[in-house]
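In: Whatever this is, show me its structure:
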Amino acid sequence: MKLDDIKKLHQKKYRQALGHYLVEGEHLVLELQKAAARQPALKASELYVTDAYAHWAGPFKTHHVSDRQMALLADTRTPQGILAVVPTPSLNVAHMPEAGEKAVYLHEVQDPGNLGTILRTLAWFGGFRCLLSPGSVDPYNPKVVRASMGALFHLPLETEVPLDSLGRRYRSVACLDLNG
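Out: I've put the predicted structure just below:
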């Protein structure tokens, strides 16, 4: 991918059009590597590194960039010097749950940090599918990716799931409401 296209991945419309998103920082790239061992589609990710990470070895195609180029590509003010361009997983929105499958439906979650925290919690408990309503923050937004601390790679995720579709897909649905 060209450097100009990578910079565009900061915007949702380009993430959707190009089918990729950014992962920034050593910890997240390590989590991506772990997930790629179980999810072959993630092995198509490409790594961009500065001199500080020139020694990095892993399953990804690696490109060397200058510190100046990294500063242009990164979403953070002081980038660590390592980022990955990751293919967005294709999601089966017609997915019918298997017996015993658990899902959490999040309605119009707007805050990237909150979504990242929820994704971390779901990944820690394991066995959950995350369903996001229309109007929710993009789960591939750089702030969500950072806040998830890699949990994003470890759980199935669907976006733009209408509330009225849950009754057709799940035998039972429990709800929590902010106002009680």
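In: Could you use CA atoms for every contact and neighbour count after this?
Out: Will do.
In: helix/strand/coil for the nearest residue to P156 once chain neighbours are set aside?
Out: Nearest non-adjacent residue to P156, counting by C-alpha to C-alpha, 6 or more residues apart in numbering: R129, 5.0 Å away. Classification of R129 using DSSP: H, G, I helix; E, B strand; the rest coil returns strand.
In: can you give me the strands in the protein?
Out: Assigned by DSSP state E, the strands in the chain fall at 20-24, 46-49, 61-64, 82-87, 102-106, 128-132, 157-158.
In: so the longest one versus strand 20-24, what angle?
Out: Translated: strand 82-87. Angle of strand 82-87 versus strand 20-24, following axes from the mean of the first three to the mean of the last three C-alpha atoms, to 10 degrees, is 160 degrees.
In: which secondary structure elements does strand 82-87 contact?
Out: strand 20-24, helix 26-38, strand 46-49 (3 or more C-alpha pairs under 8 Å, 6 or more residues apart in numbering; DSSP states H and E).
In: one more to put side by side:
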Amino acid sequence: MQEIINSEQNQRIKFLKKLYRRKTRRQMGLLVLEGFRIIEEALKSQVVFDSIYMTPEFYENEEGKWVVAEFERRFAASNLILVRENILNSIADTRTPQGIIGVVQERKYELADVFAAKELLLLLDRIQDPGNMGTIIRTAVAAGAGGIIILKGSVDIYNLKVLRSTMGAIFKIPLIQEVELEDFLGLLKESEYKLVSTDLSAEQYYYQLDYREPLILAIGNEAAGLREELLLNSDYRIKIPLLGDIESLNAAIATGIILYRFVENRLQ
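Out: Just a heads-up that it's a prediction; the model follows:
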């Protein structure tokens, strides 16, 4: 077993701490993963790792042995770093990071690449809640969506709460964030895609739409909905029937309902 880091003044530990700042992560193109489940999914998805930090206790258990074998098969063993549990826990965002933290390279996609998917795409406009964002990403993967476009003003998809909510699904779909609305609309006009907007004032229900043509489903901010520019550029506006005394559904739940209508159409 290699040397175990015992001090927070160690340069590796200082580097890891810096990565918990969004600005540093974005500058370096790296993101932080906490816990075995999401690191397992990242390794299975051929994500490029910078390093893994783990406690000696995790290193010795069955999950740790699997991680070590997978990591060393593709990456330098010197980037597998052993750290005392109290130090790892003091750095982690979660109370119990399960004895392991991973640092991976951000996957880079261009907007044109996502448009080239020729599958149903998802457009997210200023989604703010990390739990909603993570659940939407996970649901999109389950429904077979071709990609996700996230407009500027939305929560950072590499926020640790978002990453936990995706449960590793974030590595299984092309997505791009911080997209300017004008850039999206410019590519939309040149493409074969039709824009479908969710709108409480729409006349058409979601189940009345033909999902067999190339579509981009737009989901708006939890409180304000979609921006007017998106509604004006929509080919279709749809809504979900609400029979009880409630104004709207949670953004993630609404997305799931509509995406699985697409799945039903696809399977017929």
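In: Just name the most buried of the strands of structure 1.
Out: Of all the strands of structure 1, strand 20-24 has the most neighbours on average by mean count of other C-alpha atoms under 10 Å, namely a mean of 25.
In: what's it in contact with?
Out: 6, 9-10, 15, 29, 74-75, 79-80, 82-88, 140-142, 145-146 (C-alpha atoms under 8 Å, 6 or more residues apart in numbering).
In: Roughly how far does the alignment partner in structure 2 of the residue nearest to P156 of structure 1 sit from L120 of structure 2?
Out: R129 of structure 1 maps onto G147 in structure 2, with residues paired by TM-score structural alignment. Separation of G147 of structure 2 from L120 of structure 2 (C-alpha to C-alpha, to the nearest Å): 8 Å.
In: measure V85 of structure 1 to A54 of structure 1 for me?
Out: V85 of structure 1 is 17 Å from A54 of structure 1, where distance means C-alpha to C-alpha.
In: And for F128 of structure 1?
Out: Distance from F128 of structure 1 to A54 of structure 1, by C-alpha to C-alpha: 37 Å.
In: got it, and H10 of structure 1?
Out: In terms of C-alpha to C-alpha, H10 of structure 1 sits 24 Å off from A54 of structure 1.
In: cool, V109 of structure 1 as well?
Out: Distance from V109 of structure 1 to A54 of structure 1, by C-alpha to C-alpha: 38 Å.
In: now swap in A44 of structure 1 and tell me
Out: Distance from A44 of structure 1 to A54 of structure 1, by C-alpha to C-alpha: 19 Å.
In: for L22 of structure 1, same thing?
Out: Taking C-alpha to C-alpha, one finds L22 of structure 1 at 19 Å from A54 of structure 1.
In: can you tell me which residue in structure 2 aligns to A74 of structure 1?
Out: Looks like A74 of structure 1 aligns to A92 there (TM-score structural alignment).
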